[in-house]
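Engineer: could you work out the structure for the sequence below:
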Amino acid sequence: MNTPAATPILNISTYRFVTLADPEALRAQLQGNAAANQLKGTILLAEEGINLFLAGPAEGVRAFVDYLRADPCFADLVPKESWSATTPFQRLKVKVKREIIRMNHPSIRPQAGRAPSVSPAVLARWLVQGHDDAGRPVVTLDTRNAFEIDHGTFTGAIDWRIGKFSEFPDAVQAHRNQLDGKTIVSFCTGGIRCEKAAIYLQDIGLDHVYQLDGGILKYFEDTDGAPGWQGGCFVFDEREALGAQLTPVR
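Structural biologist: Sure, this is the predicted structure:
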């Protein structure tokens, strides 16, 4: 990975499902602090929590994260980090939405309790073994959109070619037979989609469901993408896609 001296812009991504009483008031506060710290990117707020992708000078990013963590709702945030030579966003956007990741299933409420997760290290071991620790076959389920998957994914991952995340529940219903009797690991870029996906899978009665903790970016951070990953990981900024070393690939 490049050193911060060569790539002075710190990029962070993080999310937290937590009930926010007044997202609009919080929007104004975060807009002011992020702007004062010279940050660009996107912060999404909803009653169900926060989702953000930001970049800027390292001292500004860390000051903003400290500001967030001063709120008990966000005290345990652990952003995923990468570095770049320039800021990959044109402006700062702070928005209040109905959902921080749209699924259109109000009954799926991760703020009320997470689905079980599996760490990158454990998933890597399962992929090498070809099964989980109980001997069940493991399938990786890509919950991202088709154009993201085209940049890279796990070898053999299930890809239903969805165009947006709100199509995921219907895709599950159409292809449920691919999942029965297996250990399912849902995954996405940073964890937010696969967290909702895993809860949905549990709610429809599937057993042995996990989310990949921290998503693909955490898998890169902890394992350098090995074993099992092929290609890059699409990111929603001007870098387009990151390789296993968390640097841009084209």
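Engineer: please make it C-alpha for all contacts and neighbour counts, starting now.
Structural biologist: Will do.
Engineer: and the host helix or strand of Q211, what does it pack onto?
Structural biologist: For Q211, the host element (DSSP states H and E) is strand 209-212. Secondary structure elements in contact with strand 209-212, counted by 3 or more CA pairs under 8 Å, 6 or more residues apart in numbering; DSSP states H and E, are strand 117-118, strand 183-187, helix 192-203.
Engineer: chain center to the second one: distance?
Structural biologist: Distance of strand 183-187 from the chain centroid (CA atoms, centre = their mean, to the nearest Å) equals 14 Å.
Engineer: now the second one, please; I'll put the structures next to each other:
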Amino acid sequence: MSIVNISCYKFVTLAGREALKADLSARCLKLGLKGTILLAPEGINVFLAGTRAAIDAIVAVLRADPRLADLEPKLSLSAEAPFKRMRVRLKKEIITMKMPVVRPEEGRAPAVAAATLKRWLDQGCDDEGRPVVMLDTRNDYEVAAGGFENAVDYGIGVFSEFPAELRRHRADYAGKTVVSFCTGGIRCEKAAIHMQEIGVERVYQLEGGILKYFEEVGGAHYRGGCFVFDAREAVGADLQPLGGRVHG
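Structural biologist: Prediction:
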């Protein structure tokens, strides 16, 4: 398990993306890294794999940019790099929702830590006695790999379908505490903001997503694996590959 895999994101206004793309492309190639970095006006999304030294070096480069100084990558290990190549891409959004009014940089929805969520699920309610609904914001093929017990999912094919489905089901969440979740936190961050905007009263996002939950509390109340967008296909609660085919 000599390969370190990292994922992280940040919603922050990114100017000078062309120059940033060129700089990061050159540095990643020199370090022998593989993976994808997405750059958009709303922020950055990073999936990289390489040796410990190379990963430490690129994280230092990213954090040297004042806009990205607080990046906190999630780590896992694998025997081989789960990516075929290195790409730095310019995108309109780092996660496509097609709702420009949703701007996480301007303020997040409340987040719940993994340990707190586990306690809520253990006791069957939140700390104020409200039922807790786990809302899966991922796409259908990701949900098929595994998820939280009794979670709600809308069977969507792409994340941009989520807002319309949510509006149709908004009344289902009256009097309940809703925790949105996704792989690493990026989609549930946008989803939780949108839920607040349409009047869902008590909304949280799972801090760091499923991967952070696995890292901090293991697989309690979770069944199956977590789909990841690389050759590992899915990882278990121990963050080790479950096996699968290469995508993309």
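Engineer: and G49 of structure 1, what pairs with it in structure 2?
Structural biologist: Under the alignment defined by TM-score structural alignment, G49 of structure 1 is paired with G43 of structure 2.
Engineer: wait, doesn't that match sit right on L14?
Structural biologist: Yes - with contact defined as CA atoms under 8 Å, G43 of structure 2 reaches L14; the gap is 5.8 Å.
Engineer: and these two? Which one has more around it.
Structural biologist: Counted by other CA atoms under 10 Å, G43 of structure 2 and L14 do not tie: G43 has more neighbours, with 24 against 15.
Engineer: circling back: among the helices and strands packed on strand 209-212 of structure 1, which is nearest T14 of structure 1?
Structural biologist: helix 192-203 (8.6 Å; CA to CA).
Engineer: for the helices and strands packed on strand 209-212 of structure 1, give me JSON lines that also has distance to E238 of structure 1.
Structural biologist: Below are those laid out as JSON lines (distance: least, CA to CA, whole Å):
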{"stretch": "strand 117-118", "distance to E238 of structure 1": "30"}
{"stretch": "strand 183-187", "distance to E238 of structure 1": "22"}
{"stretch": "helix 192-203", "distance to E238 of structure 1": "21"}
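Engineer: can you tell me which of the ones you listed is most buried?
Structural biologist: Mean neighbour count (mean count of other CA atoms under 10 Å) peaks for strand 183-187 among these, with a mean of 26.
Engineer: whereabouts in structure 2 does it align?
Structural biologist: Strand 183-187 of structure 1 maps onto residues 177-181 of structure 2, going by TM-score structural alignment.
Engineer: corresponding residues in structure 2 for whatever helix or strand comes next after the strand holding Q211 of structure 1?
Structural biologist: Heading C-terminal from strand 209-212 of structure 1, the first helix or strand you meet, by DSSP H and E, is helix 215-223. Counting by TM-score structural alignment, helix 215-223 of structure 1 falls onto residues 209-217 of structure 2.
Engineer: now swap in stretch 146-162 of structure 1 and tell me
Structural biologist: So stretch 146-162 of structure 1 sits over residues 140-156 in structure 2, by TM-score structural alignment.
Engineer: so how far is that stretch off the chain centroid?
Structural biologist: The answer for stretch 140-156 of structure 2 is 15 Å, by CA atoms, centre = their mean.
Engineer: which helices and strands sit right next to the lengthiest helix in structure 1?
Structural biologist: Criterion DSSP state H: the longest helix present in structure 1 is helix 23-36. Applying 3+ CA pairs under 8 Å, 6+ apart, we find helix 23-36 of structure 1 packed against strand 40-46, strand 92-96.
Engineer: mean per-residue distance, the helix or strand following the first one to structure 2?
Structural biologist: Stepping forward along the backbone from strand 40-46 of structure 1, the first helix or strand reached (DSSP H and E) is strand 49-57. Its match in structure 2 and strand 49-57 of structure 1 itself, once the structures are fitted together, sit a mean 0.5 Å apart by mean CA distance after the TM-score superposition for structure 1.
Engineer: now strand 49-57 of structure 1, how far from the centre of its chain.
Structural biologist: Distance, centroid of strand 49-57 of structure 1 to centroid of chain: 12 Å (CA atoms, centre = their mean).
Engineer: same check on stretch 14-22 of structure 1?
Structural biologist: 15 Å.
Engineer: picking up where we left off before, can you check which part of structure 2 the longest helix of structure 1 sits on?
Structural biologist: Against structure 2, helix 23-36 of structure 1 falls on residues 17-30 (TM-score structural alignment).
Engineer: against structure 1, what's the mean shift for the matching stretch, could you check?
Structural biologist: Stretch 17-30 of structure 2 versus its aligned partner: 1.2 Å mean (mean CA distance after the TM-score superposition for structure 1).
Engineer: what sits closest to the residue minimising distance to the centre of structure 2 if chain neighbours are left out?
Structural biologist: Central residue of structure 2 (CA atoms, centre = their mean): G184, 2.2 Å from the mean position. The spatially closest residue to G184 of structure 2, leaving aside those adjacent along the chain, is G209, at 4.2 Å (CA to CA, 6 or more residues apart in numbering).
Engineer: alright, calling it a day.
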